[in-house]
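J.: build me a model:
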Amino acid sequence: MDYTHLGRSGLTVSRLCLGTMNFGWKTEEADSHEIMDRALAEGINFFDTANVYGFDAGKGRTEEVLGTWFAQGGERRDKVVLATKVYGGMSDWPNDTFLSARNIVRACEASLRRMQTDWIDLYQFHHVDLRTPWEEIWQACETLVAQGKVLYVGSSNHAAWQLAAANEAAARRHFVGLVSEQSHYNLLTRHVELEVLPAAQHYGIGIIPWSPLAGGLLAGVLEKTEGGRRNEERTQARIEEHRPALEQYEAFCRELGAAPADVGVAWLLHQPAVTAPIVGPRTMEQLEGGLRALDVTLTDDQLARLDAIFPGYKAAPMEYAW
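T.: Coordinates of the predicted model:
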């Protein structure tokens, strides 16, 4: 396993991040524990979750599954860089959502209880809250950091100007600010290349891509469909929208001798702003597939081929101005 720093921080994380969104509702607790044990044994020390994960089994359920895993001991908690998120509503009451100081502090305490831990390594804003000033958000985070409940703070789904506003506000308070940003980023979805990635590199913010395989479209979906796999109507519509590019992509992967899913994750690992793509397995087999991406090395010519199949963006304003 290769490791890197999380953004400009001194925190060392694995180049793959284990996404736990499926745990506790799509993946049974015992199977989830086995996947986390295997991930840790393979050197993945970066685990990501959110307080709202659990969905059909109830919000908070995924954090509870992590908590019962940590409770087994064996230095599990000490070895893991634990990331969770705050923003989504945990009840119908108005103050149990968004990024007020009240919700940030109370949601953090609730996450700590569910995960049976004393601290969160990376506490992330799951979405931007345009109605709460950064001064209030940072005040709450400073309190949690001073109490030792949170060590680092990150964001998710933020625009470039919001990253800038956040870190400039933090700097005025002599606070570290954001060290990471989770963004929707893959070969099919490259909008963050316009401004988010340049802003992140400027401020020393590590990019953690979610949905690295575009919801399965980059995992060899055409071959699986031809083999008789049924697709939901929405998924089939997306396949047809991108079919010409996907056909070229899967042919390229066959030529390379690598699975499409491995190439999709490997491409992200070759992007300079990226810290660690999130792989969110439902099964042990899917985790093993994600690990194979670490063995795929792409040459400059091969990266150029992928750019030709899935055109990206120049950094703004070069994309649209002389």
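J.: going by C-alpha atoms from here, please, whenever you check contacts or count neighbours.
T.: Noted.
J.: distance from the helix or strand containing residue 199 to the middle of the chain?
T.: Assigning secondary structure by DSSP states H and E places residue 199 in helix 196-203. Helix 196-203 sits 17 Å away from the centroid of its parent chain (C-alpha atoms, centre = their mean, to the nearest Å).
J.: to compare with the earlier structure, here is another sequence to fold:
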Amino acid sequence: MQYTQLGRTGATVSRLVLGTMNFGPHTAEEDAFAIMDRALDAGVTFFDTANGYGGTDRRGWTEEIIGRWLASRGRREEIVLATKVFGEMGPGKNDRGLSALNIRRAVDASLRRLQTDHIDLYQMHHVDRSAPWEEIWQAMDLLVAQGKISYVGSSNFAGWHLAQASETARARHSLGLVSEQSLYNLLTRDIELEVLPAAEHYGMGVIAWSPLAGGNLGGRSSTGVRRRNSGGGSGSDARSAQLDRWEAFCAERALAPGQAALAWLLHRPGVLGPIIGPRTIDQLDSAIGAVDVALSEDDLAALDEIFPGPGGPAPEAYAW
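T.: Below is the predicted model:
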């Protein structure tokens, strides 16, 4: 396994992040326990979840599964545990968002479900345009002081939001955001415009979610069928041709497409690592193999030709 720092902090985390969104709705609890056991034994120490995971009718289910695993294994201090706050958790008007009121309630509920007394990385799952940053940081700073959380991260923020949050925290002499979790893969490279440069400027580690683009980058099944529809619309033929080139690239180098897609992210500057979301042990084992995949400069250049990025950071990418 490879390890790095959690942004500009002194905390060490594995470069593969175990995503748990499937636990409950798609992966039975017994299988989820086996996946977490195998992941930790393989050196994956960074576990990511969210208070809303579990499905519309059972929000919090995934945290409950992780909590029972933590209680049964006694290995809490071996992992860096991350969860999120924002999503609607109840019928009340204040059961969602980033108000100080909801943050206080949500963290206590997550701690109960996770059966732990602290969360290592508490992430804002989305921007809350109705909550002032001063209010958010007052609530987060209090949680740090109480020992309920260690660090604060964000998810799905634009570069402008990272700047707003970080500058407000700086004015309060707070540590501020240490990570940003963004949609990032070979097919979706928008964050290279402003999110990656902003994260680098503020010393934040970027965690990539959907690294296989919903399965599009996972290659074909044993029957020769592409694992995920490449999408409809006018660009579907072009996308299919692009994925054909991708699969040929991997075949020429004897690389498993899913591993190669994860490896590409591990080679990207500023990226802490990708989130892997296995539903089975086999999927986990395959993903772990990505840390051993080395891509040369020529390989990376070839991938830029197949999957062109936005052309550099903003504003150079769209201005003279």
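J.: run through who's touching the helix holding residue 199 of structure 1.
T.: 159-161, 163-164, 167, 180-181, 206-207, 273, 315 (C-alpha atoms under 8 Å, 6 or more residues apart in numbering).
J.: ditto for stretch 161-169 of structure 1
T.: 128, 134-135, 176-178, 196, 199-200, 203.
J.: buried among those? Make that a ChimeraX selection.
T.: The ChimeraX command for the buried members of those (criterion: 16 or more other C-alpha atoms under 10 Å) is given here:
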select :128,134,176,177,178,196,199,200,203
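J.: among the contacts of stretch 161-169 of structure 1, find me the one that's closest to residue 46 of structure 1.
T.: Set against residue 46 of structure 1, the nearest of those by C-alpha to C-alpha is residue 178 (17.2 Å).
J.: residues in contact with the closest residue to the closest one other than its chain neighbours?
T.: Distances taken as C-alpha to C-alpha, 6 or more residues apart in numbering put residue 154 closest to residue 178 of structure 1, at 4.8 Å, once the chain neighbours are dropped. Contacts for residue 154 of structure 1 (C-alpha under 8 Å, 6+ apart) come out as 122-125, 177-182.
J.: just the ones of those in strands?
T.: Here DSSP state E is the test, and the contacts of residue 154 of structure 1 give 122-125, 178-182 as lying in strands.
J.: mind putting those into a markdown table with distance to residue 149 of structure 1?
T.: Converted to a markdown table, those look like this (distance: C-alpha to C-alpha, whole Å):
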| residue | distance to residue 149 of structure 1 |
| --- | --- |
| 122 | 10 |
| 123 | 9 |
| 124 | 13 |
| 125 | 15 |
| 178 | 16 |
| 179 | 17 |
| 180 | 18 |
| 181 | 20 |
| 182 | 21 |
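J.: from those residues, which would you call buried?
T.: With burial judged by 16+ other C-alpha under 10 Å, the buried subset of these is 122-125, 178-182.
J.: relative to residue 227 of structure 1, which of those is nearest.
T.: So of these, ranked by how close each gets to residue 227 of structure 1 (C-alpha to C-alpha), first place is residue 182, at 33.9 Å.
J.: and the strands in structure 2?
T.: Listed in chain order, the strands of structure 2 (DSSP E) span 3-5, 12-14, 17-19, 46-48, 80-85, 119-124, 149-155, 177-183, 205-209, 271-276.
J.: that older thread, next, work out how far apart the residue nearest to residue 178 of structure 1 and residue 205 of structure 1 are.
T.: Using C-alpha to C-alpha, to the nearest Å, we find residue 154 of structure 1 at a distance of 8 Å from residue 205 of structure 1.
J.: which neighbours do the two share?
T.: Common neighbours of residue 154 of structure 1 and residue 205 (C-alpha under 8 Å, 6+ apart) are 178-181.
J.: list the residues that contact residue 56 of structure 1.
T.: residue 25.
J.: do the same with the one 5 residues further on
T.: Under the criterion of C-alpha under 8 Å, 6+ apart, the neighbours of residue 61 of structure 1 are 24-25, 53-55.
J.: cool, and residue 171 of structure 1?
T.: Applying C-alpha under 8 Å, 6+ apart, we find residue 171 of structure 1 in contact with residue 177.
J.: identify the residue of structure 2 aligned to it.
T.: If you follow residue 171 of structure 1 across to structure 2 using TM-score structural alignment, you land on residue 170.
J.: and the residue nearest to residue 207 of structure 2 when sequence neighbours are not counted, how far from residue 191 of structure 2?
T.: Spatial nearest neighbour of residue 207 of structure 2, chain neighbours left out: residue 181 (4.5 Å); criterion: C-alpha to C-alpha, 6+ apart. Counting by C-alpha to C-alpha, the gap between residue 181 of structure 2 and residue 191 of structure 2 amounts to 11 Å.
J.: also residue 36 of structure 2?
T.: 30 Å.
J.: equivalent analysis for residue 133 of structure 2, please.
T.: Residue 133 of structure 2 is 22 Å from residue 191 of structure 2, by C-alpha to C-alpha.
J.: and for the helix holding residue 199 of structure 1, what span of structure 2 is it aligned with?
T.: Residues 195-202 of structure 2 are matched to helix 196-203 of structure 1 when aligned by TM-score structural alignment.
J.: would you list every one of the helices in the stretch 201-322 of structure 1?
T.: 221-226, 233-256, 260-269, 284-292, 300-309 (DSSP state H, counting those that start in this stretch).
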